[in-house]
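**Student:** generate a structure from the sequence data that follows.
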Amino acid sequence: MIALIQRVRQASVSIEGQTVGEIKCGLLVLLGVEKDDNTEKAKRLLDKVLAYRVFADQDGKMNLNVKQANGSVLVVSQFTLAAETNKGLRPSFSNGASPQLAEQLYDYFSQQCSRQINTACGKFAADMQISLINDGPVTFWLQI
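**Tutor:** Prediction:
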């Protein structure tokens, strides 16, 4: 399971011109589900995302996690993160989870996240437009 996390000043997700989720300061989490993923991996990844220290403390060091920074999380499904890109000029998605498994684990991740912190979400498998102001920029690839 993969999370591409970006520290943002604000972020929103829209579908057909309608905003379906938005946050102010926090993390945009683009979530990719691979074929061997399960709820245990989803839980471990969520724990890491929420504990990852990417926000500045009073000394300017990245020493605070999103909860300590009083931030929020915007979770968006992104199956292209599971792409195999080592060969050729066209990505292969053979490492990606089936749509059923991916949706189940995306929902699980999002629901568990919302139990711990203010969370907004995109819509699984929808054609979405993401707007954000990346703070830093600060972007990390987390994989379990």
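**Student:** rest of the way, CA atoms for contacts and neighbours
**Tutor:** Fine.
**Student:** strands along this protein, start to end?
**Tutor:** For the chain, the strands defined by DSSP state E occupy 2-15, 18-23, 26-32, 55-56, 62-64, 72-77, 119-121, 129-143.
**Student:** turn those into JSON lines, columns for mean neighbour count and distance to residue 89.
**Tutor:** Formatted as JSON lines, those follow (neighbours: other Cα atoms under 10 Å; distance: least, Cα to Cα, whole Å):
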{"stretch": "strand 2-15", "mean neighbour count": "22", "distance to residue 89": "22"}
{"stretch": "strand 18-23", "mean neighbour count": "17", "distance to residue 89": "33"}
{"stretch": "strand 26-32", "mean neighbour count": "26", "distance to residue 89": "21"}
{"stretch": "strand 55-56", "mean neighbour count": "17", "distance to residue 89": "36"}
{"stretch": "strand 62-64", "mean neighbour count": "15", "distance to residue 89": "37"}
{"stretch": "strand 72-77", "mean neighbour count": "27", "distance to residue 89": "23"}
{"stretch": "strand 119-121", "mean neighbour count": "22", "distance to residue 89": "31"}
{"stretch": "strand 129-143", "mean neighbour count": "14", "distance to residue 89": "22"}
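**Student:** want to put them side by side, so please do this one too:
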Amino acid sequence: MKAVLQRVSEAAVTIEGNKVADIKAGLLIFVGIEDADTQEDIDWLAAKIVKLRIFNDADGLMNLSVQDVNGDVIVVSQFTLHAATKKGNRPSYIKAAKPDAAIPIYEAFVKQMEKELGKDIQTGKFGADMKVSLLNDGPVTIIIDTKNKE
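**Tutor:** Predicted coordinates:
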């Protein structure tokens, strides 16, 4: 699994003109799933994200997690995170899992995030044409790949 985390002051997801997710301070997480992903990847990634200290403390240092600041979270599926761009000018998405494999992993990740965070999170809609708006705070953007843990 690959994830792109953006610390946000606000974020929203709109599908066909309808706002389906809307948060204030917290994280907007784009997640890409590949066929090799397992429950171990889900558990590790959710725990890592919830504990990652990327929010400012009283001294302005990044010492607090999204859990510490009681931040909100939106998770959006994004298969394009697995784009291979080495050859040619048209990205290949061969590593991205097909929907029948990816949807259960995505849903399990959302549930695990809720369990780790201790509250409900918001989502986009898997496979939908989504319009995502955000106000990146910092800017802080972190990329995590569960296949590159060390």
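**Student:** returning to that earlier point: which one of the strands of structure 1 lies closest to residue 101 of structure 1?
**Tutor:** strand 26-32 (11.4 Å; Cα to Cα).
**Student:** mean deviation, that closest one versus structure 2?
**Tutor:** The superposed strand 26-32 of structure 1 is, by mean Cα distance after the TM-score superposition for structure 1, a mean 0.3 Å from where its aligned residues fall in structure 2.
**Student:** name the residues that touch that strand?
**Tutor:** 1-11, 66, 69-82, 96, 102, 106 (Cα atoms under 8 Å, 6 or more residues apart in numbering).
**Student:** next: stretch 71-88 of structure 1.
**Tutor:** Contacts for stretch 71-88 of structure 1 (Cα under 8 Å, 6+ apart): 2, 11-12, 21-34, 66, 91-96, 106, 110, 117-125.
**Student:** that stretch: how far from the chain's middle?
**Tutor:** 8 Å (Cα atoms, centre = their mean, to the nearest Å).
**Student:** could you do stretch 79-91 of structure 2 as well?
**Tutor:** 19 Å.
**Student:** quick one: terminal-to-terminal distance for that stretch?
**Tutor:** 12 Å (Cα to Cα, to the nearest Å).
**Student:** in structure 1, what range does it match?
**Tutor:** Using TM-score structural alignment, stretch 79-91 of structure 2 corresponds to residues 79-91 of structure 1.
**Student:** would you check the span in structure 1 matched by stretch 129-140 of structure 2?
**Tutor:** Counting by TM-score structural alignment, stretch 129-140 of structure 2 corresponds to residues 127-138.
**Student:** can you pull the contacts of residue 10 of structure 1?
**Tutor:** Contacts of residue 10 of structure 1 by Cα under 8 Å, 6+ apart are 22, 23, 24, 25, 26, 132, 133, 134.
**Student:** and which of those residues is nearest to residue 46 of structure 1?
**Tutor:** Of these, the one sitting nearest to residue 46 of structure 1 (Cα to Cα) turns out to be residue 26, at 14.5 Å.
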